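Q: Please find the sequence and the predicted model below.
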Amino acid sequence: MRQMMIEDEKVLRPGIETMLGLPVSNIGAVETTSSLTNVSLWVDLDAAKQLDRFQPMLDAGKPYVAKGATFERPINYTTPWQLQPVSKI
């Protein structure tokens, strides 16, 4: 499944990168458990919900399900505050 995700990047990345309100997105894989994760930080809930309607993402999920993958619904949290690295200059 990790290889599938690497291949899907070619299709998914261009559309996701053009979405408004997405400062950070990290995709991860744990080979020992065949797990994949996507942690994205969005500026607000409306921005986050863009992925719910992003057809290439919805289509990309079907082959994973056919191989036995399950998906957890996204959890969208509001961000009351955040940390940034402190400059050490």
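A: Okay, I see it.
Q: CA atoms for contacts and neighbours, from now on please.
A: Will do.
Q: just the helices in this protein please.
A: With DSSP state H as the criterion, the chain has helices at 2-17, 45-48, 55-66.
Q: wait, which of these is closest to residue 39?
A: Closest to residue 39 of the helices of the chain is helix 45-48 (CA to CA; 11.0 Å).
Q: In addition, the following structure is provided for comparison:
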Amino acid sequence: MATEQLPATAVIRISQAVFDHAQFPDVREMSLTTSDFLIPAVKELPGLISFYAGVSPEGSVVNVSIWDSEEHAKQLDTLTAMVVDARQAAEKAGATFVRPIINYPIDWTI
């Protein structure tokens, strides 16, 4: 069942990182701090529908974004603010990224 609210080519991009739960305060602070430069950089990219970032005290970080196409979702793979600046800040705070990052075609929404 295809959704009528999103383009037929829309995708969900999920990026995850893990960390020792004792590092939660540092990783949460990193998430809040990197938002200062990530939000404007990501908002400039064409095709963005929405973006969510969260840090769990259980030791996991997730970035979930919705894009109008896989091509547009893949822009994050080369966005300097994401792949250099934010990654370095996350690793310094103790987070390790899970690879690969996967883009999922959207079948339906509520």
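A: Perfect, thanks for sending it. Because the structure is a prediction, the values reported are computed rather than measured.
Q: Superposed, what's their TM-score?
A: Here the TM-score for the pair of chains, by TM-score structural alignment, normalised by the length of the first structure, is 0.81; 82 aligned residues with a CA RMSD of 1.4 Å.
Q: With mean neighbour count as added columns, please give the helices of the first structure in TSV.
A: Shown next, in TSV, are those (neighbours: other CA atoms under 10 Å):
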stretch	mean neighbour count
helix 2-17	13
helix 45-48	14
helix 55-66	13
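Q: Identify whichever of these lies nearest to residue 28 of the first structure.
A: helix 2-17 (8.9 Å).
Q: Which one, of the helices of the first structure, ends up nearest to residue 36 of the first structure?
A: With CA to CA as the measure, helix 2-17 is the member of the helices of the first structure nearest residue 36 of the first structure (7.3 Å).
Q: thinking again about what came up before, which of the helices of the first structure sits closest to residue 78 of the first structure?
A: Taking CA to CA, helix 45-48 is the member of the helices of the first structure nearest to residue 78 of the first structure, at 7.5 Å.
Q: quick one: the closest one to the second structure mean distance?
A: Its matched residues in the second structure lie on average 0.5 Å from helix 45-48 of the first structure after superposition (mean CA distance after the TM-score superposition for the first structure).
Q: Give the aligned range of that helix in the second structure.
A: Under TM-score structural alignment, the match for helix 45-48 of the first structure in the second structure covers residues 70-73.
Q: that older thread, figure out which of the helices of the first structure is closest to residue 76 of the first structure.
A: Once these are compared by CA to CA, helix 45-48 is nearest, at 6.9 Å.
Q: Could you find the counterpart of residue 16 of the first structure in the second structure?
A: Aligned partner of residue 16 of the first structure by TM-score structural alignment: residue 42.
Q: An error on my part: the question was meant for residue 71 of the first structure.
A: Aligned counterpart of residue 71 of the first structure in the second structure: residue 97 (TM-score structural alignment).
Q: Its match: neighbour count?
A: 17 (other CA atoms under 10 Å).
Q: Can you give me the neighbour number for residue 98 of the second structure?
A: Residue 98 of the second structure has 11 nearby residues by other CA under 10 Å.
Q: My guess is it contacts residue 61. True?
A: No - using CA atoms under 8 Å as the test, residue 98 of the second structure is too far from residue 61 to be in contact (9.9 Å).
Q: shared neighbours, the two?
A: Counting by CA atoms under 8 Å, 6 or more residues apart in numbering, the shared contacts of residue 98 of the second structure and residue 61 are 16, 17, 18.
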